[in-house]
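Sequence first, then the predicted structure, then my questions.
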Amino acid sequence: MTHLSWLSIVRLGLVQLCLGAIVVLTTSTLNRLMVVEAALPAVLPGLLVALHYGVQITRPNWGFRSDSGGDRARFIVLGMLALALGGFLAAFGFVVMTSAYWPGLAVSVLAYALIGMGVGASGTSLLALLATATHPRRRAAAATITWLMMIFGIAVTATVVGKMLDPYSPARLLELVAAVGLIAVTLTVAAIWGIEARHGGMEPPREARQSFRAGIAEIWAEPRARHFTLFIFLSMTAYFMQELILEPYAGLAFGFTPGQSTQLSGAQNGGVFVGMLTVGIAATGLRIGSLRAWVMLGCAGSALALTVIALAGQIVGGGALLLPATIGLGVFNGMFAVAAIGSMMALAGEGRGAREGTRMGLWGASQALAAGFGGLIGAGAVDLTRQFTDTASAFGFVFVLEAGLFAAATWMASRVIDGRVIDAQRQPGLIHMVAGE
């Protein structure tokens, strides 16, 4: 089996770009429309997004199928088709919900289940292909490249769709979501075409063909894999708590239009891109700082930015702080996330052999559950606190709570992540993480 070239890695990154482009419409734009335009409780989109994350508990199984010699390209394409269909049905369900609540809700439930299945099948199979077909010296860098492309897709889609969505109309919403889905499927087929035939045809070892239960038990018995799973859950819960409430906060507390709040989300994800790129250049090219320092800086900086976002709603003229604080949150989120992503790819090839896909699936499931849990807790806490205080204070309380979780993640990083300075000569790629006993 030949290893992936840099061009092939970038091609696979296009699939991640497409995943982000569709998902941002369902977790960001539709969420804001439900809460602000339709005046629905924030917990409703929170539950729907939690459903799509909950379905991704199947990620370890998708990864195990890849380890067992499954057709990864087929899973990637079919997963993207399911995701595109789910995205369109989610928009259609929202439109129906505004005039016929229960039928629209039924369509939305089906849609978000399809979205979760599509992300799980396509995303995990893609990462498994990357983990097995990428040279070990390039794994961390490959993970970073593909994730940066996903963030780029999110930022560009949120910005472009945000501008085209004003003035808002249901017909315009459906047209835009359908167009994004069609482009994503077409680009995915073109990106994946022929790659697995050249790079993924090696027969899996016999041990990879044992039962799924036995395989996942072996991974969980590895202390490094288990501790990293717990770290991912805590940090990603903090990471995703603001996902469902930032745009409604901008609309309700500062009067942002749907297009303006969607562009705010695009600015945040643009900041994530800059944060990831900064760490990639500094840690790999310039060998500045240790992994522990970058992760702790990302978590602590995120906590500070969230505090400023919360305070913006409490002071006169605070709206001027929202955009720069949101961009800052994105930058620090990116610094934290890139360390976890590169570590995930590096650790996927460690421990018992022929388990790259299963490990990626386990960590992906941990991230998905944390994302669903964090998003639901954030939305539910806003609904609850709005019963006792004004809107700006209710959102501010949740942002401060999220800042506290990031502070806890900063402490955990100091205990779990090795503090050695990255050595680009000994460990090519972006970063290297060692989770202690």
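Now that the structure is in, tell me what you want to look at.

rest of the way, CA atoms for contacts and neighbours
Fine.

The nearest residue to Thr132 once chain neighbours are set aside: what's it in contact with?
In space, and not counting its chain neighbours, Thr132 is closest to Glu356: 6.6 Å by Cα to Cα, 6 or more residues apart in numbering. By Cα atoms under 8 Å, 6 or more residues apart in numbering, Glu356 lies in contact with Gly63, Asp67, Ala128, Ala131, Thr132, Ala348, Gly349.

I'd like to know how many residues surround Phe388.
10 (other Cα atoms under 10 Å).

Wait, a strand at it?
No. Looking at Phe388 with DSSP: H, G, I helix; E, B strand; the rest coil, it is coil, so not inside a strand.

what's the closest of the contacts of Glu356 to Ala368?
Closest approach to Ala368 among these (Cα to Cα): Gly63, at 14.4 Å.

correct me, but the closest one touches Thr124?
Yes. Using Cα atoms under 8 Å, Gly63 makes contact with Thr124 at a distance of 5.9 Å.

Below is structure B, check it against A:
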Amino acid sequence: MATGSQGVSGLAQRVSGWFSDHQAIAWWTNVLRLGLFQLGMGVALAPITGTLNRVLIGDMHISAALVASLMAIHYFVSPVRAVFGYRSDVERARGRWRMPYVALGLMLTYGGLATAPFSLILLGPNDSMPFAIALIICTAIFLAYGVGVNIVETTYLALVSDITPPRDRGKVLAVLWMMLVVGTIVSSIIVGAILERYSPVLLIQVMQGSAVIFAVLATISLLGREQLRPDGTLVNHTDDIRVRLTLVEQLRVVWQQPGLRALFVVLFGGTLALATHDVLLEPYGGQVLGMSVAATTRLTALWGVAMIIGITAAGLALWRGYSPIGVIIGGCISGALGFLVVILAGGSVDVNMFRGGVVFIGIGRGLFIVGSVALIMALADRAHAGLFIGLWGVTQALAQGFGTVGGGLARDIAQQQTGSILLGYTSVYAAALVILLLTLGLIMVLRLGRQLREGAVRSPWSGLQDLPGDQILF
């Protein structure tokens, strides 16, 4: 027994020594393990956003606005991001971990993902339960998922900010978001193949399996990440982290920065436009272009590949010193072109043109989201990373929520008023195109790129570290 333990210990020492001699490989291995969380999230989200919504709207003929509202609950409970981001900042400043908040979010997210597919049964025509009660149960399921995913995403990104040196954040962010999209691609391809012989029971099994994969990968990714010294500082950082303002006071500080207000408006507008297709893309392919469930599920893979192209381009641009605002502008232009192509594809019933539009939208989304996160992390100091990233999360989540629900509602209204399924969808994509063009115009009018270069837009807490006093205020 002792010999076996000595053998394992010796092997661990040799592996550790090998990685010490190969720092580049060790760095990439560390980043890839950190990205397993994002990979698992992508695996779990593909069936819920790429298949479940398509079946509920396209096959079960449930109102698109109702389905979009369920799918968007997690956007509208996003203010918990700021609350838990701030609380995790406070705990870090007191020498405690962010990890308990990550664990809480992880458990709620898993529970929601594992039970969400039962909406197929609860909302189905053969269920004996009154529709109103079934809808309440489905709302509770998606609410648990929504609160969980908001907590876990914010505290995870704050943890990434804690353990990642500023010079490496651009590379790390690109890798993390790429792994999220890779998880989505792999999941959608596998789910599409499994669902060639579709049945509700099979979809429930697939979605529950993906939830388990997410929980396992997230645990592997985060295990042992937060290592603190007795004085409360991270092992790989020596920053003096202090939080002196209450949550309300910190929100007031942010609001008093005109440049930041303009920046958040831009992020809201771009995200709002790019989110309108979230629950409509697959139903559009099914109802307008006659694509099968498996074929529309594989659209998520195509969109994911396009996202990787956009993320890669954003990462390269950031590594070479280009402004995140330039990356955001590129995302808006690509997204606007994609919506235009999708509109034209519907009129000509051209599936390949439609796929081309999906590619442009995916590239635009990849550019926009990496540019946005890089910009926010560049502006946030370490003592307020959780709150600042939480505020970004609230902005983009509310924008996605309004875009998702607004897109579904607008589709229902337009279809009812015109009697045309095609016009129901294309009117939504036309509105998204207009919003992106307005966002681009706002960037140009406000000259946000110039403001960033001149320092007009900066961290609202710059210089607070030099103030006396180290008591945490609540």
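Nice, thanks for sending it over. No experiment lies behind these values; they were computed from the predicted model shown.

Now tabulate the contacts of Glu356 of structure 1 in CSV and tack on secondary structure and neighbour count.
Listed next are these as CSV, based on DSSP: H, G, I helix; E, B strand; the rest coil; neighbours: other Cα atoms under 10 Å:
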residue, secondary structure, neighbour count
Gly63, helix, 31
Asp67, helix, 25
Ala128, helix, 27
Ala131, helix, 27
Thr132, helix, 24
Ala348, helix, 27
Gly349, coil, 19
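
got those as CSV, with distance to Ser99 of structure 1 columns?
Listed next are these as CSV, based on distance: Cα to Cα, whole Å:
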residue, distance to Ser99 of structure 1
Gly63, 41
Asp67, 47
Ala128, 43
Ala131, 47
Thr132, 49
Ala348, 48
Gly349, 51
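
any common contacting residues for Gly63 and Thr124 of structure 1?
When contacts are counted by Cα under 8 Å, 6+ apart, Gly63 of structure 1 and Thr124 are jointly contacted by Gly357, Met360, Gly361.

Name the member of those residues with the most neighbours.
When neighbours are taken as other Cα under 10 Å, the top entry among the shared contacts of Gly63 and Thr124 of structure 1 is Gly361 (31 neighbours).

quick one: what's aligned to that one in structure 2?
Here Gly361 of structure 1 is matched to Gly390 in structure 2, going by TM-score structural alignment.

Now do the helices in the stretch 101-250 of structure 1.
101-133, 139-165, 170-192, 195-199, 212-220, 223-240, 246-254 (DSSP state H, counting those that start in this stretch).

Turn those helices into JSON lines, including distance to Thr58 of structure 1.
Below are these laid out as JSON lines (distance: least, Cα to Cα, whole Å):
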{"stretch": "helix 101-133", "distance to Thr58 of structure 1": "7"}
{"stretch": "helix 139-165", "distance to Thr58 of structure 1": "21"}
{"stretch": "helix 170-192", "distance to Thr58 of structure 1": "22"}
{"stretch": "helix 195-199", "distance to Thr58 of structure 1": "22"}
{"stretch": "helix 212-220", "distance to Thr58 of structure 1": "11"}
{"stretch": "helix 223-240", "distance to Thr58 of structure 1": "16"}
{"stretch": "helix 246-254", "distance to Thr58 of structure 1": "28"}
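
Relative to Asp418 of structure 1, which of those helices is closest?
Nearest to Asp418 of structure 1 among these is helix 223-240 (11.8 Å), distances taken as Cα to Cα.

Superposed on structure 2, what's the mean shift for the closest one?
The superposed helix 223-240 of structure 1 is, by mean Cα distance after the TM-score superposition for structure 1, a mean 1.9 Å from where its aligned residues fall in structure 2.

Can you point out the buried residues in that helix?
224-226, 228-229, 231-240 (16 or more other Cα atoms under 10 Å).

so who does the one residue sitting closest to the centre of structure 2 touch?
With distances taken as Cα atoms, centre = their mean, Glu153 lies nearest the centre of structure 2, 7.7 Å away. Each residue near Glu153 of structure 2 by Cα under 8 Å, 6+ apart is listed here: Val102, Gly105.

mind checking what it lines up with in structure 1?
Aligned partner of Glu153 of structure 2 by TM-score structural alignment: Gly123.
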